[in-house]
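Q: sequence plus the predicted model coming up.
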Amino acid sequence: MVNQLQRRTSCSTQTGRIHSVETCGTVDGPGIRYVVFTQGCPLRCLYCHNPDCREITGGKVVTVSELLTDILRYRAYIDSSGGGVTVTGGEPLLQPEFVTEFFKACQQQGLHTTLDTSGFSEISAAQRVLQYTDLVLLDIKSFDPDIYHQVTQVSLEPTLRLARYLNEMQIPAWIRFVLVPGLTNSVNNVEGLAQFVSKLTNVKRVEILPFHQMGAYKWEQLGFDYKLKDVLPPTADQVQQVKDIFLRYGLRVES
């Protein structure tokens, strides 16, 4: 199979910096997916489970062709499950040239491409990547601008601007919302997000992601101050309350 890939595709020597890969991911898009975690992120999310992806100078340098060669080893699993390839991070749109060439090469091989992004990017950078993107997982971490800034340390507006652009271009999207008790779960915040998303005709589903402490050990190892160490994951009732708000706006919800 690798030889077939090399013959049929002019594999790009475009390089990018990645943190790691997950060869058989099941939570970052449909089916079984080859997931690439890119290096570098402009956000400083309080609950980030990949704080070791922050710095663009970290990780390792890879070429598009190297990644494609590895992906081909899992092609049978990907195809049989209706899966594909997902690029997440970090923030993939910090490396638009690399992700563009990678997705272009993936689509040439008939692989479904998914971009998982915070949306904190110039539209011009995102446009290049979106030419070769089949699905966008757009993380809208809050609809209240003050809460959003508290969570991420950056502005909400670029994310909303990208959401509107995806709708304008009718690029399929899933909206992701991390539910953090005492931080993002206020009724007004969730209601505002649900109302906004309900007007986007390209959105196929909303994913409620319950907060967890699985990345806390990384913060400790890196010497970072993890401010949410005493926050408990949401209860089933808290998740259902948020889910019900989205459902009232006619949205398909997964949690």
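A: It's in. If you're wondering where the values come from, they're calculated on a predicted model, not measured in any experiment. Numbers count the residues shown, from 1 in each chain.
Q: hey, let's count contacts and neighbours off CA atoms from now on
A: Noted.
Q: how about the strands in this protein?
A: Assigned by DSSP state E, the strands in the chain fall at 15-25, 33-38, 60-63, 84-88, 112-117, 135-139, 173-179, 203-210, 253-254.
Q: and the third one, how far out from the chain's middle?
A: On the basis of Cα atoms, centre = their mean, to the nearest Å, the separation between the geometric centre of strand 60-63 and that of its chain is 20 Å.
Q: now it: buried residues?
A: By 16 or more other Cα atoms under 10 Å, the buried positions in strand 60-63 come out as Thr63.
Q: what helices or strands is it leaning on?
A: Here strand 60-63 touches strand 15-25, going by 3 or more Cα pairs under 8 Å, 6 or more residues apart in numbering; DSSP states H and E.
Q: repeat the analysis, applying 10 Å as the threshold.
A: Secondary-structure packing of strand 60-63 (3 or more Cα pairs under 10 Å, 6 or more residues apart in numbering; DSSP states H and E): strand 15-25, helix 96-108.
Q: please apply the same query to the fourth one.
A: Strand 84-88 is packed against strand 15-25, strand 33-38, helix 75-81, helix 96-108, strand 112-117, strand 135-139, with contacts defined by 3+ Cα pairs under 10 Å, 6+ apart.
Q: of the helices and strands packed on strand 60-63, which stretch is the most buried?
A: helix 96-108 (a mean of 22; mean count of other Cα atoms under 10 Å).
Q: turn the strands of the chain into a markdown table, including distance to Ala216.
A: As requested, the strands of the chain are arranged in a markdown table below (distance: least, Cα to Cα, whole Å):
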| stretch | distance to Ala216 |
| --- | --- |
| strand 15-25 | 18 |
| strand 33-38 | 18 |
| strand 60-63 | 23 |
| strand 84-88 | 19 |
| strand 112-117 | 21 |
| strand 135-139 | 20 |
| strand 173-179 | 16 |
| strand 203-210 | 15 |
| strand 253-254 | 25 |
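Q: another structure for you, compare them:
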Amino acid sequence: MLNVHSFESLGTYDGPGIRLVVFLQGCNFKCLYCANPDTIECKGGTPTSAEEIVSMAKNQQPFFGKKGGLTFSGGEPLLQAKELIPVLKALKAEGFHICVDTNGSVLNDFVKEALEYIDIVLLDIKQMNDERHRALVGQGNDKTLKLAQYLNEINKPVWLRYVLVPDYSDDPQDLQQLGDHFGGFENIEKLEIQPYHHLGAHKYDHLGWKYQLEGVPSNTAEQLDAAYKLFKQYFKEVIIN
């Protein structure tokens, strides 16, 4: 049984086409800008069977078209890799396209098996500078880089995702470091720039938590354009979500 936080139908920002997004409960990162802070705690959520998820996917299949499918997000979905495997198998048996949106911090035998049934990995790179990564999410980026290398070795298609937070992850040197590191990875199909927003800030009040990035402004068009032009030097496709 998967511990599911919630579902989103008709998602258009979590992989190709129109998708059913399954948000799993629990995360091992504490991103300062997290838009889903209610998914961080491992407690809570709803135990959900593979049969329930397959049934929901079949009901929504007419909307998927040729490119759509399901995306497992969170939270951090690979924390539940063991429980995810039978769900992925059942979905693949029905021919569904599958993405997983991950911070890349988990790599074990269960994750490796789960990846066999995943078509595209949406890999969230928080920061290339390890010190600033720790300040932003509470731990280093070594595990994420290790998973990224493994995905390259097995030639698993990857879409990199990068949240551009003013004064936290928008330094041109850090962006260049990301490009230098990943620019030669043949399995990376695109890089998605995720503009920083405050959409989840109200949830912190409900949880009794303090939103740590209060006062940090949204990106200007100029900031987004500068990041786009820099990344375009390294990756064949760059988009701003």
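A: Nice, thanks for sending it over. In this text, all values refer to a predicted model and were calculated from it rather than measured experimentally.
Q: quick revisit: the helices and strands packed on strand 60-63 of the first structure: which one's closest to Thr114 of the first structure?
A: Counting by Cα to Cα, Thr114 of the first structure lies closest to helix 96-108 out of those; the figure is 8.6 Å.
Q: find me the equivalent region of stretch 135-153 of the second structure in the first structure.
A: Aligned using TM-score structural alignment, stretch 135-153 of the second structure spans residues 150-168 in the first structure.
Q: neighbours of Asp142 of the second structure, how many?
A: A total of 14 residues lie near Asp142 of the second structure under the criterion other Cα atoms under 10 Å.
Q: that one touches Ser105, doesn't it?
A: Yes: at 8.1 Å, Asp142 of the second structure counts as touching Ser105 under the criterion of Cα atoms under 10 Å.
Q: now the common contact residues for the two.
A: When contacts are counted by Cα atoms under 10 Å, 6 or more residues apart in numbering, Asp142 of the second structure and Ser105 have Ala148 as shared neighbours.
Q: ok, the most centrally placed residue in the second structure - contacts?
A: Residue closest to the mean C-alpha point of the second structure, counted by Cα atoms, centre = their mean, is Asp101 at 3.2 Å. Counting by Cα under 10 Å, 6+ apart, Asp101 of the second structure touches 14-15, 21, 23, 71-78, 120-124, 159-161.
Q: same thing but at 6 Å, please
A: Each residue near Asp101 of the second structure by Cα atoms under 6 Å, 6 or more residues apart in numbering is listed here: 73, 122.
Q: trace it over to the first structure, please.
A: So, by TM-score structural alignment, Asp101 of the second structure is matched to Asp116.
Q: now do Leu164 of the second structure
A: When the first structure is aligned by TM-score structural alignment, the residue opposite Leu164 of the second structure is Leu179.
Q: for its match, which non-adjacent residue is closest in space?
A: The shortest distance from Leu179 of the first structure to any non-neighbouring residue, by Cα to Cα, 6 or more residues apart in numbering, is to Pro210 (4.9 Å).
Q: before we move on, what about Lys236 of the second structure?
A: Nearest non-adjacent residue to Lys236 of the second structure, counting by Cα to Cα, 6+ apart: Lys190, 6.5 Å away.
Q: pretty sure that neighbour contacts Glu237?
A: Yes: judged on Cα atoms under 6 Å, Lys190 of the second structure makes contact with Glu237 at a distance of 4.7 Å.
Q: looking at those two, which is more packed in?
A: Using other Cα under 10 Å as the criterion, Lys190 of the second structure and Glu237 rank with Lys190 on top: 18 against 15.
Q: how about that one, what's its partner in the first structure?
A: Lys190 of the second structure maps onto Arg205 in the first structure, by TM-score structural alignment.
Q: could you do Ile18 of the second structure as well?
A: Aligned counterpart of Ile18 of the second structure in the first structure: Ile32 (TM-score structural alignment).
Q: got it, and Gly75 of the second structure?
A: That one, Gly75 of the second structure, aligns with Gly90 by TM-score structural alignment.
Q: what's the nearest residue to that match if we skip its chain neighbours?
A: Cys41 (4.6 Å).
Q: who touches the aligned partner of that neighbour in the second structure in this structure?
A: In the second structure, Cys41 of the first structure lines up with Cys27, judged by TM-score structural alignment. Cys27 of the second structure is in contact with 40, 75-76, counting by Cα under 6 Å, 6+ apart.
Q: from these, list the buried ones, please.
A: Buried members of the contacts of Cys27 of the second structure, scored by 16+ other Cα under 10 Å, are 40, 75-76.
Q: let me have those residues in a markdown table, extended by distance to Val137 of the second structure.
A: Converted to a markdown table, those look like this (distance: Cα to Cα, whole Å):
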| residue | distance to Val137 of the second structure |
| --- | --- |
| Ile40 | 12 |
| Gly75 | 13 |
| Glu76 | 13 |
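Q: nearest to Asp180 of the second structure, of those?
A: Distance to Asp180 of the second structure, by Cα to Cα, is smallest for Glu76 among these, at 26.4 Å.
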